[in-house]
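Asker: sharing a model prediction with you, sequence too.
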Amino acid sequence: MRHVAEGTRLLVIPASSEVLQAALEAGYITTFLAAGAMLGTPGCGPCMGNHLGIPANGETVISTANRNFRGRMGNPEASIYLASPAVVAASAVLGRIGTISDVRSVASHRLQIEDSERNLENDSEVAMSGQAGRMTPQDAWQAAPILTSVAANPANQNPAPSDNLPSSSLNLQSSAVTGRAWRYGDDVNTDVIFPGKYTYTIKDEAEMARHALEDLDPTFAANVQPDDVIVAGRNWGCGSSREQAVTSLRAAGIRVIVAQSFARIFFRNAVNNGLLPVVCPEAVAAIQPGEPVTVLLDRCIVRCAAGEFPFPPLSPSVAAILDAGGLLPMLRKAELS
């Protein structure tokens, strides 16, 4: 049996309790543990920076997870590479990023070395092909930077809805929102909107606000004002489904985001938490960083220095949720009535 290389961690995180049970029955867990792996609690684990310690500054991770944005797994100063389970397992054995072929090559080389050493012990002269003199087994392992090897199969886990949602509603029929524009680009993911390392450690919404966008724009949390408007490119809010990506922005005073497009899950989380997602590519192209922006909710217009730009009206059901301040406030009102 091959073992995890010295100085390397191999973390095995089953996606669910069902996956863990199946792996136990198949004998996989016994094999992993015997090889020196560490078993984590089933769930997202390393994928969201909630496991057996986040990576250190400068540490290299190779993972079977599906995202490697900056700050993934809890530390923006770590490097995250994605690979197949076979490559991750091979890398854990090698102590560097490599393939199954590399493992076999090293194993074959080690056998040659062991044979050579045995012959030397018998006072036999051995000339190893391509080598001048003796080579130790450690030489054959081709020393390289140490990495953290993570074998994970993360499941999507939505945090429980907050019972402390902001109470203010947008009042789509009569109100307008005016504030400075905070401009960002395409594919801004939920890991940089609200870092995964805080997902299960910060519960207070005011504290969430202090960490909003900190891995993308460290100046945002300290300088954002109530009713400022985020202006973004395509696919805002891609990545994981964490609700805190919306809650932290609401708590920071953001009530409207204008974007070329939204990731589907973020769009729905925004509506459910009373934050208006406006799809208006023309306005995004025209708005400059820091300029005043007004979103006329009743007219479905984004107004900026370059002019007025219409956006599609919301469906009645979505409008009702936003008018109530979010899905939970709407349900509570319905229950009381």
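Answerer: Received it, and whenever you're ready, just let me know what you need.

Asker: when you work out contacts or count neighbours from here on, use the C-alpha atoms and nothing else.
Answerer: Fine.

Asker: ranges for the helices of the stretch 151-300 of the chain?
Answerer: Counting by DSSP state H, counting those that start in this stretch, the stretch 151-300 of the chain has these helices, from start to end: 190-193, 205-210, 220-223, 244-251, 264-272, 281-286.

Asker: kindly reformat these as CSV containing distance to A176 and mean neighbour count.
Answerer: Formatted as CSV, these follow (distance: least, Cα to Cα, whole Å; neighbours: other Cα atoms under 10 Å):
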stretch, distance to A176, mean neighbour count
helix 190-193, 25, 26
helix 205-210, 23, 18
helix 220-223, 22, 14
helix 244-251, 16, 26
helix 264-272, 17, 21
helix 281-286, 16, 18
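
Asker: tabulate the ones you listed (CSV), appending distance to M48.
Answerer: Compiled in CSV, these are given as follows (distance: least, Cα to Cα, whole Å):
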stretch, distance to M48
helix 190-193, 8
helix 205-210, 16
helix 220-223, 21
helix 244-251, 13
helix 264-272, 17
helix 281-286, 30
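
Asker: for A319, which of those helices is the nearest?
Answerer: If you check each of the helices of the stretch 151-300 of the chain against A319 by Cα to Cα, helix 264-272 wins as the nearest, at 8.6 Å.

Asker: other SSEs contacting the closest one?
Answerer: Applying 3 or more Cα pairs under 8 Å, 6 or more residues apart in numbering; DSSP states H and E, one finds that helix 264-272 makes contact with helix 244-251, strand 276-279, helix 316-323, helix 327-336.

Asker: let's bring in a second model and compare:
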Amino acid sequence: MGKTFAEKIFGAPTGAIVFAKPHIVLTHDNTASIRKTWEKMGGKKVFDPNQLLITLDHNAPPTDDKLANDYSSIRTFAREQGIEKFHDAGDGICHQIMSYYAKPGMIIVGSDSHTSTAGAFNAMAAGIDRTESAGLWKKGETWFRVPESMKITLTGKLNKGVYAKDLSLWIIGKIGTDGANYMSIEYHGEGVKNLSISERMTITNLASEMGAKNAVFPADEVLAKHLGTDKMNGVWADADAHYDKVMEINLSEIFPVVAAPHSPENVKAISEVQGTKLNQAVIGTCTNGRLDDIRIASEILDGKKIAKDFQLLVIPASKEIYMQAIEEGYITKLMKAGATILASSCGPCLGTGQGIPADGYTVISTANRNFKGRMGNKNASIYLASPAAVAFSAIHGEITDPRGIKGNDKFVTNVQVGTTVSIPKGENRKVGVVWNYADADNLNTDQMFAGNLTYSVLSSDPPAIMPHLFKGFDEQFAENVKANDIIVAGDNFGCGSSREHPAVGLAHAGVKAVICKSVNRIFYRSSVNQGLPILVVPEAVNNYKQGDKVDVNFANGEIKINDKVFKFAPLPQQLLAVFEAKGLINYLKNA
């Protein structure tokens, strides 16, 4: 039996736990918080300064004095630690900056869920949390579970008016936001050669929205040309490798789609929502802020004007792209059309920086997430689409097909989009010690802890997290959660951003366990690092009814609901030791 990409790069079979030293450890604005965690671990000098890549991007330039002070402290840290791969505010978004360093066969980790973007360069690239990043600063290596793999075979070529963003959303719409949970996605087939590196970056960027650990493309002639070399020493799967899931897509059969509010898996044909009135548009982010994205938008908007009372924000992904766009005349065309050009940064994508939408606004964006409250206002709605669809829609002030037609396409899928987006005010979901969120699939980190608080409230300050915990989902949670409480939740618990604040807050509150149908990969790792047990036992969730008595016995591997017992594999001793130490910080400090 042949080996998958993941098996080859880690040198071990699927399911094995291996320790490895990543080639690059990426952090960004969260470096300020990571530094404090690292110091709690006893850190004084980073293990390998050449391993670290630090960018200032999520709030660049800083919008208040606290963020400005954080930026200042990060600059000092980078200088004192001899970190040469440091990029200051304005240089660009971390994942675009990473593209200037990533090479085939590398192992790359980052304290951001979209670190998977570097898979476009034939690298194993995966997101981790802040605490694990701090551990890497101290020891230089971390553990990896060799993931199961999914093979997606592409044939044909995208039609005019259809883009890589449509392909990405198409896949998410077909498999759901947990359809590739913890998996390594490999892109195969002759259709791959028809995708540029920029397009591949869009596709690998959105692996996180599929639940995947990583996504990767081969080191082919397209990558070789991009890197300016004739020879590529990449890593790729054997022809007879085993895959747990396979999918085939003819690129010529794809039509323009959007992800409708409030989930990336709520995919519709653009024809199905055409005419939806809009107030704001965003072109940029780590998903679609590259030169070809800006070129496409500028060509569409050239000589035209955006709709009356409409706001169009354009955010180049890096200073290099910004300057190229100026030289090519793209920025002038966009500004003449009425667009506002922001500094190279994450912009309003996660609800920080400039461009937060007003109450009742409907936004169309090239970003990667549209959870409720994602852009900083839970009273706004977000559609995700390609740069072309966003540009056309900005002209008309309503969702518009980039093909210039009124189509009758319909996106067909078996994915059931979760209906419990938030708990209505005044509805009590706690009985005894149990919080009943069993009907809530895709409970995401944006609702657990708002993105616009991520850098004003550090994850290294648990008491400061508590008043904001779950506020975007259940307003009663923060005031009523107690030690030894148990949370019962649905599928894909903790999906979304890699921010560790929710896990930190739940562990600090003393939550005994989260019992769920499935869990997001990064959230699971984050929970382990904080000493918060996550038990994936779907049978228990399906059998739970509000008011049932629930208890957990970790030593015996048992969940008891009333008189019925559900088994789970007893936790390994090393894992129990982390839980008993109340998290990785204490465990490493005492090791």
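Answerer: Now that the structure is in, tell me what you want to look at. In this text the structure is predicted, and so the values were computed from the model without any measurement.

Asker: follow-up on the earlier one: so which of the helices of the stretch 151-300 of the first structure gets nearest A232 of the first structure?
Answerer: Nearest of the helices of the stretch 151-300 of the first structure to A232 of the first structure, taken as Cα to Cα: helix 281-286 at 6.7 Å.

Asker: which residues of the second structure does that closest one align to?
Answerer: Using TM-score structural alignment, helix 281-286 of the first structure lines up with residues 538-543 of the second structure.

Asker: can you pull out the strands in the stretch 51-200 of the first structure?
Answerer: Counting by DSSP state E, counting those that start in this stretch, residue ranges of the strands within the stretch 51-200 of the first structure are 60-63, 79-82, 147-152, 176-183.

Asker: turn those strands into TSV, columns for distance to V278 of the first structure and mean neighbour count.
Answerer: Listed next are the strands of the stretch 51-200 of the first structure as TSV, based on distance: least, Cα to Cα, whole Å; neighbours: other Cα under 10 Å:
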stretch	distance to V278 of the first structure	mean neighbour count
strand 60-63	35	25
strand 79-82	33	20
strand 147-152	36	27
strand 176-183	12	20
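
Asker: and the aligned residue in the second structure for R67 of the first structure, how many neighbours?
Answerer: Using TM-score structural alignment, the equivalent of R67 of the first structure in the second structure is R369. The local packing of R369 of the second structure (other Cα atoms under 10 Å) involves 26 other residues.

Asker: R369 of the second structure contacts A385, doesn't it?
Answerer: No: taking Cα atoms under 8 Å as the definition, R369 of the second structure is not a contact partner of A385, at 10.6 Å.

Asker: so which of the helices of the stretch 151-300 of the first structure gets nearest S105 of the first structure?
Answerer: For these, proximity to S105 of the first structure was assessed by Cα to Cα; helix 190-193 is nearest, at 38.3 Å.

Asker: in the second structure, what stretch matches the closest one?
Answerer: In the comparison with the second structure, helix 190-193 of the first structure aligns to the range 445-448 (TM-score structural alignment).

Asker: the matching stretch vs the first structure, average distance?
Answerer: If you overlay the two and look at stretch 445-448 of the second structure, the average distance to its match in the first structure is 1.3 Å (mean Cα distance after the TM-score superposition for the first structure).

Asker: ok, the match of R67 of the first structure to L350 of the second structure distance?
Answerer: Taken as Cα to Cα, to the nearest Å, the spacing of R369 of the second structure relative to L350 of the second structure amounts to 8 Å.

Asker: next one: K245 of the second structure
Answerer: Here the criterion is Cα to Cα. By it, K245 of the second structure lies 31 Å from L350 of the second structure.

Asker: which one of the two is surrounded by more residues?
Answerer: L350 (27 against 14).

Asker: quick one: map that one onto the first structure.
Answerer: Under the alignment (TM-score structural alignment), L350 of the second structure pairs with M48 of the first structure.

Asker: what do you get for D65 of the second structure?
Answerer: Aligning on TM-score structural alignment leaves D65 of the second structure without a counterpart in the first structure.

Asker: how many residues are close by D65 of the second structure?
Answerer: Residues contacting D65 of the second structure under the criterion other Cα under 10 Å number 10.

Asker: which helix runs longest in the first structure?
Answerer: helix 100-121 (DSSP state H).

Asker: what about the closest residue to H188 of the second structure other than its chain neighbours, how many neighbours?
Answerer: Take H188 of the second structure and drop its neighbours on the chain: the residue closest to it by Cα to Cα, 6 or more residues apart in numbering is T153, 4.6 Å away. As a burial measure, T153 of the second structure scores 17 neighbours (other Cα under 10 Å).

Asker: before we move on, what about E18 of the first structure?
Answerer: The burial metric for E18 of the first structure, expressed as a neighbour count using other Cα under 10 Å, is 11.

Asker: what about it, which helix or strand?
Answerer: Under DSSP states H and E, the secondary-structure element containing E18 of the first structure is helix 17-26.

Asker: post-alignment, that helix versus the second structure, mean distance?
Answerer: The superposed helix 17-26 of the first structure is, by mean Cα distance after the TM-score superposition for the first structure, a mean 5.2 Å from where its aligned residues fall in the second structure.

Asker: contacts for that helix?
Answerer: Identification of contacts with helix 17-26 of the first structure by Cα atoms under 8 Å, 6 or more residues apart in numbering yields 14, 29-30, 42.

Asker: and with 7 Å instead?
Answerer: Counting contacts by Cα atoms under 7 Å, 6 or more residues apart in numbering, the residues outside helix 17-26 of the first structure that touch it are 14, 29, 42.

Asker: what are the buried residues along the helix or strand following that helix?
Answerer: Counting by DSSP H and E, the element after helix 17-26 of the first structure in chain order, helix or strand, is helix 28-34. In terms of neighbour count (16 or more other Cα atoms under 10 Å), helix 28-34 of the first structure has its buried residues at 29, 32-33.

Asker: TSV please, covering these and showing distance to T178 of the first structure.
Answerer: Listed next are these as TSV, based on distance: Cα to Cα, whole Å:
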residue	distance to T178 of the first structure
I29	56
F32	56
L33	57
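
Asker: what's the closest of the residues you listed to V318 of the first structure?
Answerer: If you rank the buried residues of helix 28-34 of the first structure by distance to V318 of the first structure using Cα to Cα, I29 comes first, at 46.1 Å.

Asker: burial count for the spatially closest residue to that closest one that is not a sequence neighbour?
Answerer: Distances taken as Cα to Cα, 6+ apart place A23 nearest to I29 of the first structure, at 5.9 Å, with adjacent residues excluded. Residues within reach of A23 of the first structure, counting by other Cα under 10 Å, total 14.
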